[in-house]
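**Student:** return atomic coordinates for the entry below.
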Amino acid sequence: MESSSETTTNSSRSSSSPPPPATPPPIPVVSPCAACKILRRRCAEKCVLKPYFPPNDPLKFTTAHRVFGASNIIKILQDLPEAQRADAVSSLVYEANARLRDPVYGSAGAICHLQKQVNELQAQLAVAQAELVNIQMQCQQANLMALIYMENTAPKSAPLQQSSFDDDADLAFLDENNFLGSYFWDQSLSSLDMMSVL
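**Tutor:** All right, here's what the predicted structure looks like:
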């Protein structure tokens, strides 16, 4: 009997005992930025390079580091406000890539090359525009010539026949002694009389 009572008390004690302590959540492992990984140093929480050189893009820092050096990059970023740092990093990486391709001129050489292309394209555009104006002028001249040709080849109305009074011999019948001439003379006088009456 005593053994059964001891087992019940032991079971009641085990049920009322506090649960084992819960394991703490795992601390997230923060991977160092690409700059600190390449430089083999501890990446601080407030690392200046961390936002701009992520760990999955080590080539970005490698290129800039090869040309400018880590201390110069850090100094440049610390001297700038945070709003301008991303643009500064992009410019540094672009200049570093250009310097690796062309150690003498760098990005200035690329800009000069692009400016030369722009000038060549502008010259080609000017030539094309001049040719277009020339073609338009030729079309206008062709249209004008076609219009003149059409006017010259259009059928004209029959010209008025010249009267037979042009010859001096034919005008003889209009003198006063001629019957036809006297008839026209009388008709013109009568018309003048009618107008005077009115």
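
**Student:** use CA for all of it now, contacts and neighbours both
**Tutor:** Will do.

**Student:** how deep is Asn134 tucked in, by neighbour count?
**Tutor:** Neighbour count for Asn134, taken as other Cα atoms under 10 Å: 12.

**Student:** ok, Lys156 next?
**Tutor:** Lys156 has 8 neighbouring residues, counting by other Cα under 10 Å.

**Student:** likewise for Ala96?
**Tutor:** For Ala96, using other Cα under 10 Å, the count is 24.

**Student:** from Leu144, how far out is it?
**Tutor:** 63 Å (Cα to Cα, to the nearest Å).

**Student:** same thing with Asp87?
**Tutor:** According to Cα to Cα, Asp87 and Leu144 sit 61 Å apart.

**Student:** go on, Met137?
**Tutor:** Separation of Met137 from Leu144 (Cα to Cα): 11 Å.

**Student:** over to Asn10?
**Tutor:** Taking Cα to Cα as the measure, Asn10 falls 121 Å from Leu144.

**Student:** what's the answer for Phe184, then?
**Tutor:** 51 Å.

**Student:** again, but for Val133
**Tutor:** In this view, Val133 and Leu144 are 16 Å apart by Cα to Cα.

**Student:** also Glu82?
**Tutor:** According to Cα to Cα, Glu82 and Leu144 sit 69 Å apart.

**Student:** now Leu114
**Tutor:** From Leu114 to Leu144 the distance is 45 Å (Cα to Cα).

**Student:** same question for Ser16.
**Tutor:** Ser16 sits at a distance of 114 Å from Leu144 (criterion: Cα to Cα).

**Student:** which parts of stretch 146-155 are buried?
**Tutor:** By 16 or more other Cα atoms under 10 Å, stretch 146-155 has no buried positions at all.

**Student:** repeat that for stretch 109-123.
**Tutor:** In stretch 109-123, counting by 16+ other Cα under 10 Å, buried: nothing.

**Student:** and that stretch, how far out from the chain's middle?
**Tutor:** Mean-position distance between stretch 109-123 and its chain equals 17 Å (Cα atoms, centre = their mean, to the nearest Å).

**Student:** one more, for comparison:
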Amino acid sequence: MPPPHQSSSFSLFPSLIAMESSDVTTSFHHFSSPTSSSPISSLPAPASIHSPCAACKILRRRCADKCVLAPYFPRTEPLKFTTAHRLFGASNIIKLLQDLPESQRADAVSSMVYEASARIRDPVYGCAGTICHLQKQVGELQAQLARTQAELINLQAQNKNLLALICMDIEQDSSSQPPDPIPNCMFQNNDCFLEDISQSYVFASSSGCEPSWDI
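**Tutor:** This is a model prediction of the structure:
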């Protein structure tokens, strides 16, 4: 006959097995439940890839989200930043843009790029050489305009004098023309009248009476 404590341990063994099986079932239902969150969905979404601007790419540095150079030096225009960077340097460009309001930064970048390009074309005078050349062209065009205006005034005076001469010739021709001749029809119509007068004069002379000229 077994000892009493062994019989009690055997009697507890089936109940332990039942409890473990119930825990396994509960865990299975918990993982298979549709309302449970998936471990894949709980992972954070991958961050969007930010392509660097031309300035940061040339400088080989990380382009921040609020990079002050990105709006004015896009990655598709690397030559624009290379030209400005060659004359001014990156730190001076950044400092200049930070000191200006955003409404004037685009014009400042265009001015820097133009000045740097002029300095590359003319290392001695830069923009001053371009300005002198343009001023020379303006002076030449102003002189040409003055000559053209003088020629126009001269032509207008010549036309005015020519018109006055034409009017004088017309007046002289009209005054030197003889009066219009009497039409022949007037003489043809008065032939009968003259013949009547001559006949009446002959008749009066033969009869000794003075002719009457009352018509």
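
**Student:** what segments of the first structure are helices?
**Tutor:** 2-16, 34-39, 58-68, 70-79, 82-101, 107-153, 179-197 (DSSP state H).

**Student:** would you turn those into a markdown table with distance to Lys50 of the first structure?
**Tutor:** A markdown table is the format used below for the helices of the first structure (distance: least, Cα to Cα, whole Å):
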| stretch | distance to Lys50 of the first structure |
| --- | --- |
| helix 2-16 | 51 |
| helix 34-39 | 7 |
| helix 58-68 | 11 |
| helix 70-79 | 11 |
| helix 82-101 | 11 |
| helix 107-153 | 26 |
| helix 179-197 | 117 |
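
**Student:** closest one to Val48 of the first structure among those helices?
**Tutor:** helix 70-79 (6.9 Å; Cα to Cα).

**Student:** against Cys112 of the first structure, how distant is the residue nearest to the spatial centre of the first structure?
**Tutor:** By Cα atoms, centre = their mean, the first structure has its centre lying nearest to Val118, at 14.1 Å. Relative to Cys112 of the first structure, Val118 of the first structure is positioned 10 Å away (Cα to Cα).

**Student:** likewise Met194 of the first structure?
**Tutor:** For Met194 of the first structure relative to Cys112 of the first structure (Cα to Cα), the value is 99 Å.

**Student:** same check, this time on Tyr183 of the first structure
**Tutor:** Using Cα to Cα, we find Tyr183 of the first structure at a distance of 101 Å from Cys112 of the first structure.

**Student:** next: Val89 of the first structure.
**Tutor:** Val89 of the first structure is 22 Å from Cys112 of the first structure, where distance means Cα to Cα.

**Student:** on that earlier part again, quick one: which of Ser16 and Leu144 of the first structure has more around it?
**Tutor:** Neighbours were counted for Ser16 of the first structure and for Leu144 using other Cα under 10 Å; Leu144 has more, 12 against 8.

**Student:** quick check: the aligned residue for the more buried one in the second structure?
**Tutor:** Matched across to the second structure, Leu144 of the first structure falls on Ala164, judged by TM-score structural alignment.

**Student:** residue contacts, that match?
**Tutor:** If a contact means Cα atoms under 8 Å, 6 or more residues apart in numbering, then Ala164 of the second structure has no contacts.

**Student:** what do you get for the one 5 residues further on?
**Tutor:** By Cα under 8 Å, 6+ apart, the contact set of Asp169 of the second structure is empty.

**Student:** counterpart of Leu100 of the first structure over in the second structure?
**Tutor:** In the second structure, Leu100 of the first structure lands on Ile120 (TM-score structural alignment).

**Student:** identify the residue nearest Glu77 of the second structure in space, chain neighbours excluded?
**Tutor:** The shortest distance from Glu77 of the second structure to any non-neighbouring residue, by Cα to Cα, 6 or more residues apart in numbering, is to Ala54 (6.6 Å).

**Student:** how far away is Val24 of the second structure from Pro44 of the second structure?
**Tutor:** 31 Å.

**Student:** again with Arg147 of the second structure
**Tutor:** Computed as Cα to Cα, the Arg147 of the second structure to Pro44 of the second structure distance reads 78 Å.

**Student:** those two: who's more crowded?
**Tutor:** Using other Cα under 10 Å as the criterion, Arg147 of the second structure and Pro44 rank with Arg147 on top: 12 against 7.

**Student:** how about the more buried one, what's its partner in the first structure?
**Tutor:** So, by TM-score structural alignment, Arg147 of the second structure is matched to Val127.

**Student:** what do you get for Cys185 of the second structure?
**Tutor:** Cys185 of the second structure maps onto nothing in the first structure, by TM-score structural alignment.

**Student:** now do Arg86 of the second structure
**Tutor:** So, by TM-score structural alignment, Arg86 of the second structure is matched to Arg66.

**Student:** excluding chain neighbours, what is closest to that match?
**Tutor:** Counting by Cα to Cα, 6+ apart, Arg66 of the first structure lies nearest to Ala96, which is 7.8 Å off, once chain neighbours are set aside.

**Student:** show me what contacts the residue nearest to Glu115 of the second structure when sequence neighbours are not counted?
**Tutor:** Residue nearest to Glu115 of the second structure in three dimensions, not counting chain neighbours: Cys127, with 6.1 Å by Cα to Cα, 6+ apart. Neighbouring residues of Cys127 of the second structure by Cα under 8 Å, 6+ apart: 115, 118-119.

**Student:** read off where stretch 38-55 of the first structure ends up in the second structure.
**Tutor:** Using TM-score structural alignment, stretch 38-55 of the first structure lines up with residues 58-75 of the second structure.
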